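[1] pasting the sequence and the predicted coordinates here, then a few questions.
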Amino acid sequence: MSTTEPTRPRTLAEALRGWDDAALGELLRRRPDLALPIPADTGQLAARVTSNASAARAINRLDEFGVDLLEALSALPEPVNVELLSQGVGQPEEVVRPRVTELLELALVWGTEDDLRPIRAVHELLGPTPAGLGPITTRHFGDLDQLIDDAGPDARAVLDKLTWGPPTGSVEKADRPVTIASARTPVERLLARGLVVPKDANTVVLPRQIGLHLRGGRVLASTRPVPPPLAGKKVSAAIADRAAAGAALDLVRLVDRALEQLGTEPPPVLRTGGIGVREVRSLAAKIGAEEQTAAAVLEMAYAAGLVAAVEVGTSEMWLPTSAYDDWLELDLAHRWAQLVMAWFSGLRAIGLIGRRDSTGSTAAARERLINALAPDLERLLAPEIRVLALQALAEAGAGTAPAPETVVMWVAWHRPRRGGQFRDDLVEWSVSEAALLGLTGLGALAAHAKPLLGPEPTADELAEAISPLMPEPVSEVLLQADLTAVAPGPLVRTVQDELSAMADVESDGGAGVYRFSESSVRRAFDLGRTAEQLHAWLAEHSRTPVPQPLTYLVDDVARRHGVLRLGTASTYLRCDDENVLTQLLNSNLPGVRFRRLAPTVVVSPSPPDMVLSRLRDAGLAPLAETFDGALHVTGAPRRGEAPRRRTSRDFNESAFDLTDDQVKAVIEKVRAGDRIAAERPGDDGLISPAAPAETIAVLTNAAEAHTRTWIVYVDHNGHSSERIVEPVRVADGWLTAYDETTETPRTYALHRISTARPVD
């Protein structure tokens, strides 16, 4: 980065003010939280850079070696140059120098390579004992080697235990006064010479200067400037891609079958959100998957917007959405790609299903198991770790299946301060979910998964990448004498729907098997099909002649189907006088329809209260009765509880990127604020607002003389901002002026201008 200051800047704000636009732009892109809201000037930008919240976000995105360098800079006494830092981390200067440049570009460190200074937030975030070193003492020790030798070998053994941390030890009456003459124990001899100092009544601590001396100038015992290797087994890349494509096809089938089942038998939404364990277990058995897989399938469908909680009457049920119908219209590749994109960018940690929620706000909540589709599954860390896990698989190379533990270590090196054990669990879950999604095959990353690692991946790119591996849909099946149909590939959607209506899925895979049975054929008749339609469809879509047993099965079920009829009626009317019912059928009451089932019985699809009201309006006096014929007495209406409304988890931070235009706008605003600050008049009159008459006089004179004026303007939210303007006109309570910040003419309400001063 370039600077315009010939001398060393005294503060971070001065250093940032000397950066060029390219360096500021890179800082804003790598730390986008600094731009919202737009800082008024470089001073405000520097304040945000040094805030703990912003610095923590930047440090959390550093890899292990970057954090090690910050720890070393925080532990070493200032000033620190690249040579001393290299010695402190035990790495050559050519390795350390580019990483120091990165820290300077992130503004976590400022100064020059000969005088590196971590910002205040770094010291606070890394804690009082960076790299396991104790606090700095002001005592001057002289010859430390001689001082340590004088304490004796047993005292040296105590120091050796404290050298690499933790730098504290427990001892009774640590704060008692001790002299070299009165010292008897090793710890007392160390206390008398200041080689350890009391922290409290029962704790001693090793001063930082002593710790660094005992470590031989090293801050850290070992450092890793590069990530650990991704060891694993070699597999055929082509076979791995085909295996991954097969898994992708199986996932699409599982999602389709699961949502079809939800549409037929929708499970209820639990009081705490999510779907019950028994419902997931039942669904897993019906779609032919393991319970954990079924839960993951539901989560992926939920992330893609294919299933949602819907109010049905007085309860909530899990049902497919209209987006599911649109999803079914897509080809296999795009259906898969939509599921992958939803998983890749989603916040839901699927691996938490069936575990206890350690983040619960109460003890009962922490003991409760997390259900599938529950709102408690959202974690901000999940998408970041998914990206890193896939990057690790890609780093291993095509045809290499790295061991899961090496992937965990690789991700841990890249994000040492993010998540701990939960981070490691997320890595393992991400690898397993990637296999279920068909992003990996035989443990290796598939070629069609690599578009996900691009700058802005899209579903179309993923679909295009996997399309060559997806089989073409077929419209014909092979009917066999054992009442099965074999689909030699994925079926065209209309063919699959018709076949599923009359046969049950027996097995999935490259060739799906469907079995015809009495119940499955009856299901087709229940959907309105006739025997003639089934015979015609089977003959049209079978590559082989229709087997005679299947023809007999269809005809046999058709003969017995519909002998007993079942219907729905909301209201029935019975009357011993047939003439009353006959007159009622001929009366055409508004909004009510009747059907006669017997001479003395009619039914209506309208609700009982509506029928009762219409009959009374017609001059009749009906009497309501219960199902068993008893008199129905109307009581006071019952009140139900208000429906529960869930709220999503409120995250403290969000990931976003700035566009080039946004970066440019922020830099322009900061530069303009610096110009205003540089031309600000003296301190006189800035602490308290000026009188309105004085402000108007200054502005009027400036408009007549065409001179530049510095003003403090308060907006409708009470926020004040400084501006340099060129007044043009003052009239009717408004100032018309040219604003140098926006380079446009603007109007300002005079009562909102608290101070105005001419600029020399």
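    Nice, thanks for sending it over.
[2] going by C-alpha atoms from here, please, whenever you check contacts or count neighbours.
    Will do.
[3] got the buried residues for stretch 283-295?
    Neighbour counts over stretch 283-295 (16 or more other Cα atoms under 10 Å) mark Leu283, Ala284, Ile287, Gly288, Ala289, Glu291, Gln292, Thr293, Ala294, Ala295 as buried.
[4] comparison target below:
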Amino acid sequence: MDDQALTRLLHDREVKPNGIRDVFDLADALLDRSSVQQALARLDRPTLAVLAAASAGTLDDIDDPTQRLQRLHGLALLDAEPEAPATAPLVYDSVNEQLDSWPSLGLPSRDDLISGSAPAALESVSTTDRRFIDRAAADHAFGATTAVAELLAALELQPARELHRGGMSLPDAKRLAASAGVELDAVPAVRRIAENAQLAQLAGGLWSAAPLAAEWADRATAARWTHLASAWLDRLPPELREVLVERLHAVWGEGFADYVDWFFPAGGDRMRERVSEHLADAERLGITASGAPSTAGMHLLRGEPAEAEAAMAELFPGEVEKVYLQHDLTIVSPGPLAPAIDARLRRIADVESRSLASSYRVTRQSLTRALGGGETAESLRRFLASISLTGIPQPLDYLIGETSSRYGALRVGAIDPSAATPGTADASARSYVRSDDTGLLGTVAVDQELSAIALEPVGPHRLISRFPVEVVLWSLHDARYPVVAEDAEGRTIEIERPRTRQPAPEPTDPVAALLTRLRDTRTVEPEETGQAWIARQLEQAVKARTIVDVTVTLPNGSEAVYRVEPTGLAGGRVRGRDAKADIERTLPLSHISAVTPLP
């Protein structure tokens, strides 16, 4: 088995690297009965039927078992003897023993696995029902896509803290629920959908928007949905996808749960929870509605994402490019805005509500934010006039003019310590705040909200701080002062706020480290490997208190076979009771050439 196949095996079998020192430990871990049961619990009934037939020697009765045999081999549940035909694979003893115990655990026997019949067929969906299903699915899909977009926007502004015991902190969860427009208990599901689509990430104990989120937000709503739905499909276990594809025209209700229990006979609560989570996400994303696949969902499951997107786009509300500007400084969109317009409007105004008819509110702070991002009074008026169905109301026009005239009343710049006169205040400062408005500067100097940046007056028109210019700039901005940054020549410059979005952390795979360690153990001399295998067999015999035949090379070169029950292994020697002579023997490991378990 090459490293790629071995990596897949260890991931699929969920092998824990702790305690595995060499390939013998790995073999023990894979053949452990509890590990075998865990692997069997994830197998579907047709694959289990092939395993049962291989165990019973009746593979000839199974139609085309090759693919399922390959999967079983990949899970290290069986192997093929080199000299045997492909139809006579060897099922490992621990697997056979576990299958033997199934009836006592309330699980199907080998015969039941091979010949058991499926539950009754599921209820089919009529053409009339399909129309209602598609409408409901479109509502779900639009709502979920919108909720994910708003959650990502909220994470972009402020990351959310993950608790050590798991789960998001309650204040952050409430904030995200309000932003996404969902109930508090729906936040984990929306976050999970975003994470599965690689749009949200957890790093350093904080949930934040992933780098892909910005590009995703620029897409049309239907394209956003396709990305989320495709991510759901990618995470769907292949065997479950096969079940769903075979039942595209049926209702996935309680009858489907019964079928899943039959199809995964040893899956238990874990499989039910996995299936329940997948189906709940499918319902939220509009892949299903009321437990039945939508037309878009059917296309998706068939591997037709373009057709799925087209089917959903037909039912989504059309995007608009015009809004109503109100006298109370609100902006109302009569439908979902085109992504480019929505993105620019968010830089100018704050989102108040998000639905089919979204609303935004323009404030002095939001306009200051826009001006700081490169907008001017003229560009703001021009953009708003181009999207308005009602012109620009006088209160909004006045606020734009007033805010732009005050914008830059405070100017923040960096101080070069090397250029400062030694012994002066500037020599220990890193930034300054200046203004021609002495009253405004005096207000800033005594503002308790700004005490953290330790502003110190050095004249009627100047304050200094020991903190960097970006810290001072954004502290003043957050305190709602009309502030801009400038360079050494007094030209206005833009300094971005440190982004909350972090690059996705490099995944650390403990399996890769384990394989490296195992690979290193394989570089030892063959003789050492053989001695290790002999020692391992004797250790197992000591633990199991079993009798083995030990072949010992004598000084004259001949060999002697002792049938012993090993009782201890230490100091390069094995002690044990000779089953034939009924005496205690101590044999040097270096002289033992073979250990053979009794049949």
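    Looks like it came in fine. What you see is a predicted model; the values in this text were computed from it and never measured.
[5] before we move on, the earlier item: among the buried residues of stretch 283-295 of the first structure, which are in helices?
    Judged by DSSP state H, those include Leu283, Ala284, Ile287, Glu291, Gln292, Thr293, Ala294, Ala295 as members of helices.
[6] the equivalent of the third one over in the second structure and Ala313 of the second structure, how far apart?
    Pointing back at Ile287 of the first structure there. Alignment note (TM-score structural alignment): Ile287 of the first structure maps to Ala180 of the second structure. Taking Cα to Cα, to the nearest Å as the measure, Ala180 of the second structure falls 21 Å from Ala313 of the second structure.
[7] same question for the helix with the most length in the second structure: list its buried residues.
    When the second structure is parsed with DSSP H, its longest helix is helix 127-157. Of all the residues in helix 127-157 of the second structure, those buried under the rule 16+ other Cα under 10 Å are 130, 133-156.
[8] over to stretch 539-556 of the first structure?
    His541, Ser542, Val546, Pro547, Leu550, Val554, Asp555.
[9] and that stretch, end to end?
    End-to-end distance of stretch 539-556 of the first structure (Cα to Cα): 18 Å.
[10] now do it: distance to the chain's middle.
    52 Å (Cα atoms, centre = their mean, to the nearest Å).
[11] and for stretch 407-425 of the second structure?
    Distance of stretch 407-425 of the second structure from the chain centroid (Cα atoms, centre = their mean) equals 46 Å.
[12] kindly report the same for stretch 355-367 of the second structure.
    Averaged C-alpha coordinates place stretch 355-367 of the second structure at 32 Å from its chain's average position (Cα atoms, centre = their mean).
[13] repeat that for stretch 247-258 of the second structure.
    On the basis of Cα atoms, centre = their mean, stretch 247-258 of the second structure sits 27 Å off its chain's mean C-alpha point.
[14] got a list of contacts for that stretch?
    Residues outside stretch 247-258 of the second structure that contact it (Cα atoms under 8 Å, 6 or more residues apart in numbering): Pro119, Leu122, Glu123, Ser124, Val125, Arg272, Ser290, Gly291, Ala292, Pro293, Met298.
[15] residue in the first structure paired with the last one?
    What that stands for is Met298 of the second structure. By TM-score structural alignment, Met298 of the second structure lines up with Lys450.
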